[in-house]
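This is the structure alone, sequence omitted:
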């Protein structure tokens, strides 16, 4: 948080809702750095208004963040067209209890964030604000500068789009963690068969190096290819260590190379098997790994 935003006292509505505002911006943008900039902009606008005239500070702040994030999303969407290799959202270290809020954990998961990337900026804003944060259609209309009737159509279109692409199969947090622990044992011990056993036959692995670090140029499909890639890749390096952590509401591993953070490895579990493996190596996306990020609805 910036120095200016820190001026808000403990009882100030901005302070009260800051975690919510960051989460809204992050889910719309997929970048913690961009989300922080949006939240800072919201603070400046909050500080400039006559706060006594604001009947619903939460709604006002969410509206400000949504409009600013939507403007930024239109810019970054064009920028990502030139991104080198697959793009993955910036990973966030989250508290263990985030996984217990199934809706929140699903909404910030890497898999869901990738689905949201396939929406238009306005569809993404409407979906996030309606389905995740429960804004009514009048509030949505103000936030995205559309009529309520238009917002309803956009929401319907976005829901249909997401429903066709989102991860399927409800998994209890405890079961997902158990599957991940089997994955972790197999990766850390080099157990090829053990790794194949926890991967879905059609598992997909994505790697994000951002053109800075070597990573997968294209998705890798299939349990055999993904397992051999993972174990073969790690075997090429010397002092590799793994630390368990929660990333975006899911269990994950921090991969250390010679004592330094090299990458984040997280997975998506459906119906008792891992359907997605995501590796973030781009150092520009690993700056927050040492700090837990508070996300909320």
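Perfect, thanks for sending it. Since the model is a prediction, treat every value here as computed from it, not as a measurement.

hey, let's count contacts and neighbours off CA atoms from now on
Noted.

for the stretch 101-250 of the chain, what spans make up the strands?
Assigned by DSSP state E, counting those that start in this stretch, the stretch 101-250 of the chain shows strands spanning 199-208, 220-221, 240-247, 250-257.

Put this next to the previous one:
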């Protein structure tokens, strides 16, 4: 085995962890594979003899690559909404089977992905690396260009937001269903004022990369989100998404786009449009009668 083959073998040992970090940073199986590939390209250009801890080095690099991708994504979020709904995006490493891809999504529900996407890129990185992968703050700090103390505060801010907005299974499901149903009815009817009444003033619309490729844009604030949905959801059907009230666009019976809602105190605080094929495949989707 030559040096290149040995390096590739060592990299493959760390690939599952790298993909898991990237997926929680990016929320897309296709983009996480791109980030892992970018990490490999950086590795082959590096003198590994200078790398004391390969696992730590690779984690840092995939985090930096993912952070750059997140920041680049932020610059594209003012794209206009287009009338056509997105088709699923398919993209993953050759030879990666469904069981491996399942590891990316089984512990990352739609609600958490929606909440993570409301964080700033730096907040998301600090929270993901520290709270999900136990990376020390002194190793995270250089990535976000802050002191360890400031990085700790960044993660703390993110943690409070995540803990405050991920739905509690014990909340009133009937009320949440009602909110979603009224929202869909108001959207179909183009009732802007009714939509405003249902939305938190700081509501965030998250659009995953697969949907973004089709020109669908994210939005922040009740007026912007209400304007996005007014008259738009005529083809969406109410559904249970991993047991939570939401909606799905499924022409021909197959889901193409899922709309997830995070509801707090009777108001919608976050909405997520998901078109990523790998993620859709792992969801428990059940069309329901209103």
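Here it is on my side, so go on. Not measured: the values here are computed from a predicted model.

so what number do they get for TM-score?
Laid over one another, the chains give 0.58 as their TM-score (TM-score structural alignment, normalised by the length of the second structure), with 228 aligned residues with a CA RMSD of 5.1 Å.

Count residues in the vicinity of the nearest residue in space to residue 238 of the second structure that is not next to it in sequence, would you?
Among residues not flanking residue 238 of the second structure along the chain, residue 247 sits closest, at 4.2 Å (CA to CA, 6 or more residues apart in numbering). Residues contacting residue 247 of the second structure under the criterion other CA atoms under 10 Å number 27.

Dump the strands of the stretch 101-250 of the first structure to CSV, plus distance to residue 122 of the first structure.
Below are these laid out as CSV (distance: least, CA to CA, whole Å):
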stretch, distance to residue 122 of the first structure
strand 199-208, 25
strand 220-221, 31
strand 240-247, 27
strand 250-257, 27
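
Residue 3 of the first structure is nearest to which of those?
Proximity to residue 3 of the first structure (CA to CA) singles out strand 240-247 among those, at 27.1 Å.

list the helices and strands the closest one packs on?
Judged by 3 or more CA pairs under 8 Å, 6 or more residues apart in numbering; DSSP states H and E, the packing partners of strand 240-247 of the first structure are strand 250-257.

who's in contact with the strand it packs on?
Applying CA atoms under 8 Å, 6 or more residues apart in numbering, the contact partners of strand 250-257 of the first structure are 99, 105, 109, 177, 180, 184, 237-246, 261-268.

And the next helix or strand past that strand?
Moving toward the C-terminus from strand 250-257 of the first structure, the next helix or strand (DSSP states H and E) is strand 260-270.

so how far is that following strand from its chain's centroid?
Between the centre of strand 260-270 of the first structure and the centre of its chain there are 12 Å (CA atoms, centre = their mean, to the nearest Å).

Equivalent analysis for stretch 129-138 of the second structure, please.
That offset, for stretch 129-138 of the second structure, works out to 19 Å (CA atoms, centre = their mean).

Same question for it: list its buried residues.
Residues of stretch 129-138 of the second structure classed as buried by neighbour count (16 or more other CA atoms under 10 Å): 129-130, 135, 137.

Ok, stretch 28-44 of the first structure next?
Residues of stretch 28-44 of the first structure classed as buried by neighbour count (16+ other CA under 10 Å): 28-32, 34-43.

go on, stretch 107-116 of the second structure?
110-116.

and residue 106 of the second structure, how far is that from residue 279 of the second structure?
According to CA to CA, to the nearest Å, residue 106 of the second structure stands 9 Å off from residue 279 of the second structure.

oh, I was asking about residue 151 of the second structure
Distance of residue 151 of the second structure to residue 279 of the second structure, given as CA to CA: 30 Å.

that older thread, of residue 106 and residue 279 of the second structure, who's got more company?
Set side by side, residue 106 of the second structure and residue 279 show more neighbours around residue 279, with 22 against 11, by other CA under 10 Å.

mind listing what the more buried one touches?
Neighbouring residues of residue 279 of the second structure by CA under 8 Å, 6+ apart: 28-29, 105.

quick one: buried residues of the helix or strand containing it?
Using DSSP H and E, residue 279 of the second structure maps to helix 277-282. Within helix 277-282 of the second structure, the residues that count as buried by 16+ other CA under 10 Å are 277-280, 282.

gap between it and the chain center?
Relative to its chain's centre, helix 277-282 of the second structure lies at 12 Å (CA atoms, centre = their mean).

can you check stretch 30-50 of the second structure too?
The answer for stretch 30-50 of the second structure is 22 Å, by CA atoms, centre = their mean.

which among the buried residues of stretch 129-138 of the second structure gets closest to residue 230 of the second structure?
residue 129 (37.7 Å).

Just to confirm, what residue in the first structure is aligned with that closest one?
If you follow residue 129 of the second structure across to the first structure using TM-score structural alignment, you land on residue 129.

Which residue, other than its chain neighbours, is closest to its match?
Here the nearest residue to residue 129 of the first structure in space, its sequence neighbours aside, is residue 135; by CA to CA, 6+ apart that works out to 5.7 Å.

go on, residue 27 of the second structure?
Using CA to CA, 6+ apart, the nearest residue to residue 27 of the second structure is residue 113, at 6.3 Å.

Need the counterpart of the one you found in the first structure.
Per TM-score structural alignment, residue 113 of the second structure is aligned with residue 113.

okay, now the residue nearest to residue 112 of the second structure when sequence neighbours are not counted: neighbour count?
Closest residue to residue 112 of the second structure apart from its sequence neighbours, by CA to CA, 6+ apart: residue 166 at 6.0 Å. Per other CA under 10 Å, the neighbour tally for residue 166 of the second structure reads 20.

go on, residue 217 of the first structure?
15.

so residue 60 of the second structure makes contact with residue 143?
Yes: look at residue 60 of the second structure against residue 143 with CA atoms under 8 Å: they come within range, at 7.4 Å.

neighbour count winner among these two?
Neighbours were counted for residue 60 of the second structure and for residue 143 using other CA under 10 Å; residue 60 has more, 21 against 17.

now the helices for the stretch 151-290 of the second structure?
Under the criterion DSSP state H, counting those that start in this stretch, the stretch 151-290 of the second structure contains helices at 173-189, 192-198, 209-212, 222-229, 277-282.

Let me have these in a markdown table, adding distance to residue 75 of the second structure as columns.
Listed next are those as a markdown table, based on distance: least, CA to CA, whole Å:
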| stretch | distance to residue 75 of the second structure |
| --- | --- |
| helix 173-189 | 27 |
| helix 192-198 | 26 |
| helix 209-212 | 12 |
| helix 222-229 | 17 |
| helix 277-282 | 24 |
